[in-house]
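Visitor: Need the 3D shape of this:
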Amino acid sequence: MQCRKFSKQECHDLLVKRMAHYDQGNEACVKNWSTLPVETRGAFNSFSYNVGNGAFCGSTAARYLRSGNIAAACNAMLSWNKGTVKGKKVKLPGLTKRRVVERNICLRGAA
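Guide: Predicted coordinates:
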């Protein structure tokens, strides 16, 4: 396959389409999804984009969302900051930063 350059608009359109996929997946496992604040949904769509809908749907965060405890759900994202390095689970600084940003956006909706 030949290398191809994408315009900013094409990249934006692809991202919007991909995020819609994660939004639909999250809605399928959190029945009250459409009633959640937009900030909360956005943060968890970003989270699912990174970990996958299956991991999100089986997570403690999703369980908290289903029970209506948004703040606990937002905080539960923070534990998803590890990766495997040389066969061992370790905290990754970049992933820790990402989770803090996602949590902070998420909590704006819980206020």
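Visitor: Please make it C-alpha for all contacts and neighbour counts, starting now.
Guide: Will do.
Visitor: A strand includes V90, no?
Guide: Yes - assessed with DSSP: H, G, I helix; E, B strand; the rest coil, V90 lies in a strand.
Visitor: Residue nearest the middle of this protein, spatially speaking?
Guide: Note on the chain: the residue nearest the mean C-alpha position is F47, at 1.4 Å, using CA atoms, centre = their mean.
Visitor: and that one, how far is that from L36?
Guide: Counting by CA to CA, to the nearest Å, the separation of F47 from L36 is 15 Å.
Visitor: need the helices for the chain, in chain order.
Guide: Using DSSP state H, the helices of the chain run over 8-29, 38-51, 53-57, 60-67, 70-76, 93-110.
Visitor: Export those to CSV and append columns for distance to Q2.
Guide: What follows is those, written out as CSV (distance: least, CA to CA, whole Å):
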stretch, distance to Q2
helix 8-29, 17
helix 38-51, 26
helix 53-57, 31
helix 60-67, 40
helix 70-76, 42
helix 93-110, 32
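Visitor: Contact partners for the residue nearest to the centre of the chain?
Guide: F56, M77, R99, E102 (CA atoms under 8 Å, 6 or more residues apart in numbering).
Visitor: One more sequence to fold, the one below, so I can look at both together:
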Amino acid sequence: MTDATIKQRLIAKIGAGSLALLVPLVMFFEGTVTKTYKDPIGVITACVGHTGPELKIGQTFTPEQCQEMLYADLLKHSSDIDCIKRPLTDGQKAAFISFGFNVGKEKLCKSTLAKRANAGDMVGACNELMRWTLAGGKELPGLVKRREAERKLCLT
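Guide: Presented below is the predicted three-dimensional model:
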């Protein structure tokens, strides 16, 4: 699937406004590293937060490959918010997809955040993001900043 086709599918799924908010948010907080590395909890990662069984330490990627992986990952994670049955604003979609990208669909869907959103308490759901600042049992300053940005976007 080409990069343009993936973008079109993303726009169809979450809307152009959500995508315009989501891409820079994820890119800023994930960063772009064109070789594989271990993240703070030891998961092999590459490019813009991409993880998967195909990755091995020592691999390198072009910026174009990284962009393609990012859009494919965002398309995959766009379904993470399907467990939230209430209408979402562009900011809420972007914030919750970024959160799912970072913690995974299962954690998002089983979270108090999803329960609050489904109960119609969107402010409470957005505020729940701030409870997710730990990795490997330690609070990470980068996660605190990411959650603050997601929360702000969610509340707008």
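Visitor: So after superposing, what's the score?
Guide: TM-score of the superposed chains, computed with TM-score structural alignment, normalised by the length of structure 1, equals 0.79; 100 aligned residues with a CA RMSD of 1.8 Å.
Visitor: before we move on, back to that, counterpart of the residue nearest to the centre of structure 1 in structure 2?
Guide: Aligned by TM-score structural alignment, F47 of structure 1 pairs with F99 of structure 2.
Visitor: Which stretch of structure 1 lines up against the lengthiest strand in structure 2?
Guide: The single longest strand within structure 2, with elements called by DSSP state E, is strand 33-38. With TM-score structural alignment applied, strand 33-38 of structure 2 matches no range in structure 1.
Visitor: can you check stretch 108-115 of structure 2 too?
Guide: Residues 56-63 of structure 1 are the counterpart of stretch 108-115 of structure 2, counting by TM-score structural alignment.
Visitor: What is the neighbour count of K5 of structure 1?
Guide: Using other CA atoms under 10 Å, the number of residues around K5 of structure 1 comes to 8.
Visitor: Can you find the partner of it in structure 2?
Guide: In structure 2, K5 of structure 1 lands on F61 (TM-score structural alignment).
Visitor: excluding its backbone neighbours, what's nearest its match?
Guide: If the residues on either side of it in the chain are set aside, F61 of structure 2 comes closest to T34, at 5.0 Å by CA to CA, 6 or more residues apart in numbering.
Visitor: about what we covered before: end to end on the match of stretch 108-115 of structure 2, go ahead and measure it.
Guide: Start-to-end, stretch 56-63 of structure 1 (CA to CA) is 9 Å.
Visitor: Tell me how far G120 of structure 2 lies from L88 of structure 2.
Guide: G120 of structure 2 sits 10 Å away from L88 of structure 2, going by CA to CA.
Visitor: which other residues reach stretch 18-28 of structure 2?
Guide: Outside of stretch 18-28 of structure 2, the residues that reach it under the criterion CA under 8 Å, 6+ apart are L10, I11, V48, D90, G91, K93, A94, A95, I97, S98.
Visitor: one more time with 7 Å
Guide: I11, V48, D90, G91, K93, A94, S98 (CA atoms under 7 Å, 6 or more residues apart in numbering).
Visitor: neighbours around L78 of structure 1, how many?
Guide: L78 of structure 1 has 19 nearby residues by other CA under 10 Å.
Visitor: Just give the nearest non-adjacent residue to it, would you?
Guide: Nearest non-adjacent residue to L78 of structure 1, counting by CA to CA, 6+ apart: R99, 5.4 Å away.
Visitor: In structure 2, what residue corresponds to that neighbour?
Guide: Looks like R99 of structure 1 aligns to R147 there (TM-score structural alignment).
Visitor: right, and that match touches R131 too?
Guide: No - judged on CA atoms under 7 Å, R147 of structure 2 makes no contact with R131 at a distance of 8.5 Å.
Visitor: Look at the two and report which has more neighbours.
Guide: Ranked by neighbour count (other CA under 10 Å), R147 of structure 2 and R131 place R147 first, with 24 against 11.
Visitor: quick one: that one from D73 of structure 2, how far?
Guide: Applying CA to CA to R147 of structure 2 and D73 of structure 2 gives a distance of 19 Å.
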